[in-house]
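> Quick one, structure for this:
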Amino acid sequence: MIDTLWLIGIGTGSPAHVTMEGMQAIREASVILVPHKGAGKDDLASLRHGIIAAAGSTARIVPFDYPIRDPALPYLERVERWHDEIAARWQTALADVGVSGPVALLVWGDPSLYDSTIRIARRLTPQPTLRVVPGITAVQALTAAHGIPLNDVNGPIQITTGRRLRDHGWPIGATRLVVMLDGEASFQHLDEPDLLIWWGAYLGMPEQVLDHGPLADVATRIVAARQAARAQHGWIMDTYLLGRPQDAH
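You can find the predicted model right below:
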């Protein structure tokens, strides 16, 4: 049973992304759950283990296997069932572990931004006391890597997903758009003129790859870079910002 659950944002690949509050929480946790996401993604678990070691933690490390979403189900039902199964696996992993203090999960990026760990935690029974420690987001890591501001002067910014960009196209009235969770490089299907793109993969990691320029000129190059990086590492996480030339100052 989980009485107290800490969700600790760890940034997007660099141990230096973890805040002092996050490091302190890792040191004070009694048990740390570490997900194993399947073949080819061992470096994600290794990164978490490296952060735990850097924090000087003496917590018991408990691994669990991530379930696979059923592609045959409608999207929302698929996600709901997937979240249910993740929560069940947390509880199963801890069933035979004597927990005498806080249980922690190290969350990629920040638990508040396009991450469902908080929602999954709400599925636990009984409901644990929840603490969320913020982390560096992929959005911050992307703009820092390119050395650019996120927004134009006094301008709005929208954050969306690759699925919504594919299904609905460029949002009406958008001037700058951050796209996350895009496994299909949906930017290559946009017909908006004069767009610029700032793209990055493995942000904060030694494997970091960046590209930017007019979308019409660099889209094919970015798609090829994504394919090569996925083939090399077995996985990829990337994020990009789209905007117009008049916004790029």
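
> Please make it C-alpha for all contacts and neighbour counts, starting now.
Fine.

> sec struct for residue 200, please.
Following DSSP: H, G, I helix; E, B strand; the rest coil, the label given to residue 200 is strand.

> want to put them side by side, so please do this one too:
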Amino acid sequence: MIETVTLVGIGTGNPGHLTLDGAEALTSADTILVPRKGTGKDDLAEIRLALLDRLGVTARVAFFDYPVRDESLPYLERVERWHDEIAARWAEAAGEAKSVALLVWGDPSFYDSTMRIALRLTTRDRLRVLPGITAVQALTAAHAIPVNAVNGRILTTTGRRLRDGGWPEGAETVVTVLDGECSFKALTGEGLYIWWGAFLGMPEQILDHGPLDEAAERIIATRAAAREAHGWVMDTYLMKKIDAGE
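Below you'll find the predicted structure:
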């Protein structure tokens, strides 16, 4: 039965995003859980395995498969049940291991549910979380832009909320994560500027930016081509009113 869980943020896949604390935690781990995302996404597991190999990690690696969400359920219930099933699969993969570690994309405390899942199997005082580089940090660094205007407010939201509510009232800078449907396309004509990036920090990194009215269709096409080529894509974007452009 799992007693302690260590979550190690690994940034967006670049080994350079791993902190020294994270590297130490992985090299001293007993068992490391590695998810398989499904058909066409095996390289997500391979990136994790390559990172472990680079560090010289000798811990047992246990694989688990992600379950499929039940799309017939209301959203919150769907996610809750999905997390329950993931936790059960962690426990099954861990076997007799009492202490496990997981490599988490980005930062385990930022727009990620890995901590919520871990707390189904252990207590908060037995959960160790080591931060990593977020996609937002990687995006703004790649474009060499600050995330905020001087004395400006920042709103981080999801594609779902952007689709449902449009441009948030009074917003100056909006960062959008978890958007598989390019929700920015609904905001053309509103005088926005977009900075977009996929595979941030990785050799496959793709960047684009410009007035949203000009860049939207270009980004959509680029994203679709990248997904077709790799079987998956991780991307994020930041938008500002046009007068806050470059």
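
> For the second structure, which segments count as helices?
In the second structure, the segments counted as helices under DSSP state H are 20-27, 42-55, 75-94, 114-118, 135-143, 159-165, 212-230.

> of those helices, which approaches residue 14 of the second structure most closely?
helix 42-55 (8.7 Å; Cα to Cα).

> who's in contact with the closest one?
13, 15, 23, 26-27, 34-37, 103 (Cα atoms under 8 Å, 6 or more residues apart in numbering).

> Next step: the residues you listed restricted to strands.
34-36, 103 (DSSP state E).

> so which of these comes closest to residue 80 of the second structure?
residue 35 (18.5 Å).

> and the closest one, what is it in contact with?
45, 63-66.

> what does residue 126 of the first structure give?
1-3.

> Pull the number of nearby residues for the equivalent of residue 228 of the second structure over in the first structure.
The equivalent of residue 228 of the second structure in the first structure is residue 231 (alignment by TM-score structural alignment). Residues near residue 231 of the first structure, counting by other Cα atoms under 10 Å, number 12.

> Please apply the same query to residue 193 of the first structure.
Residue 193 of the first structure: 10 neighbours (other Cα under 10 Å).

> Tell me the counterpart of it in the second structure.
Checking with TM-score structural alignment, residue 193 of the first structure has residue 190 as its match.

> How much space separates its match from residue 25 of the second structure?
47 Å (Cα to Cα, to the nearest Å).

> Likewise for residue 246 of the second structure?
40 Å.

> Looking at these two, which one has more neighbours?
residue 25 (18 against 11).

> Distance of the closest residue to residue 22 of the second structure other than its chain neighbours relative to residue 220 of the second structure?
Nearest residue to residue 22 of the second structure, sequence neighbours excluded (Cα to Cα, 6 or more residues apart in numbering): residue 8, at 5.6 Å. If you measure residue 8 of the second structure against residue 220 of the second structure using Cα to Cα, the figure is 32 Å.

> Of the two, which one has the most company?
Ranked by neighbour count (other Cα under 10 Å), residue 8 of the second structure and residue 220 place residue 8 first, with 26 against 15.

> Quick check, the more buried one in contact with residue 102.
Yes: counting by Cα atoms under 8 Å, residue 8 of the second structure touches residue 102, with 6.1 Å between them.

> gap between the residue mapped onto residue 88 of the second structure from the first structure and residue 234 of the first structure?
By TM-score structural alignment, residue 88 of the second structure lines up with residue 88 in the first structure. Shown here: residue 88 of the first structure relative to residue 234 of the first structure, a distance of 27 Å by Cα to Cα.

> With residue 11 of the first structure instead?
In terms of Cα to Cα, residue 11 of the first structure sits 20 Å off from residue 234 of the first structure.

> neighbour-wise, which of these two wins?
residue 11 (26 against 13).

> For that one, list the residues it contacts.
17-18, 107-110, 135-138.

> how about the residues you listed, which pair is most distant?
18 and 138, at 13.0 Å, using Cα to Cα across the contacts of residue 11 of the first structure.

> Name the residue in these two with the higher neighbour count.
The neighbour comparison of residue 18 of the first structure against residue 138 (other Cα under 10 Å) goes to residue 138, with 27 against 24.

> which one in the second structure is aligned with that one?
Match for residue 138 of the first structure (TM-score structural alignment): residue 135.

> Wait, its match touches residue 14, no?
No: Residue 135 of the second structure is not in contact with residue 14 according to Cα under 8 Å; the separation is 11.4 Å.

> how about residue 174 of the second structure, what's its partner in the first structure?
By TM-score structural alignment, residue 174 of the second structure lines up with residue 177.

> you'd agree its match is up against residue 239?
No: with contact defined as Cα under 8 Å, residue 177 of the first structure does not count as touching residue 239 (10.8 Å).

> Residues touching stretch 134-147 of the first structure, excluding its own?
Against stretch 134-147 of the first structure from outside (Cα under 8 Å, 6+ apart): 8-12, 17-19, 22, 109-113, 149-150, 178, 198-200, 203-204, 210, 239-240.

> Let's have the contacts of residue 11 of the first structure in CSV, adding distance to residue 171 of the first structure.
As requested, those are exported to CSV (distance: Cα to Cα, whole Å):
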residue, distance to residue 171 of the first structure
17, 31
18, 33
107, 29
108, 27
109, 25
110, 25
135, 28
136, 26
137, 22
138, 21
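
> Sort out which one of the residues you listed lies nearest residue 97 of the first structure for me.
residue 107 (21.3 Å).

> Alignment lookup: the closest one to the second structure.
Checking TM-score structural alignment: residue 107 of the first structure goes with residue 104.
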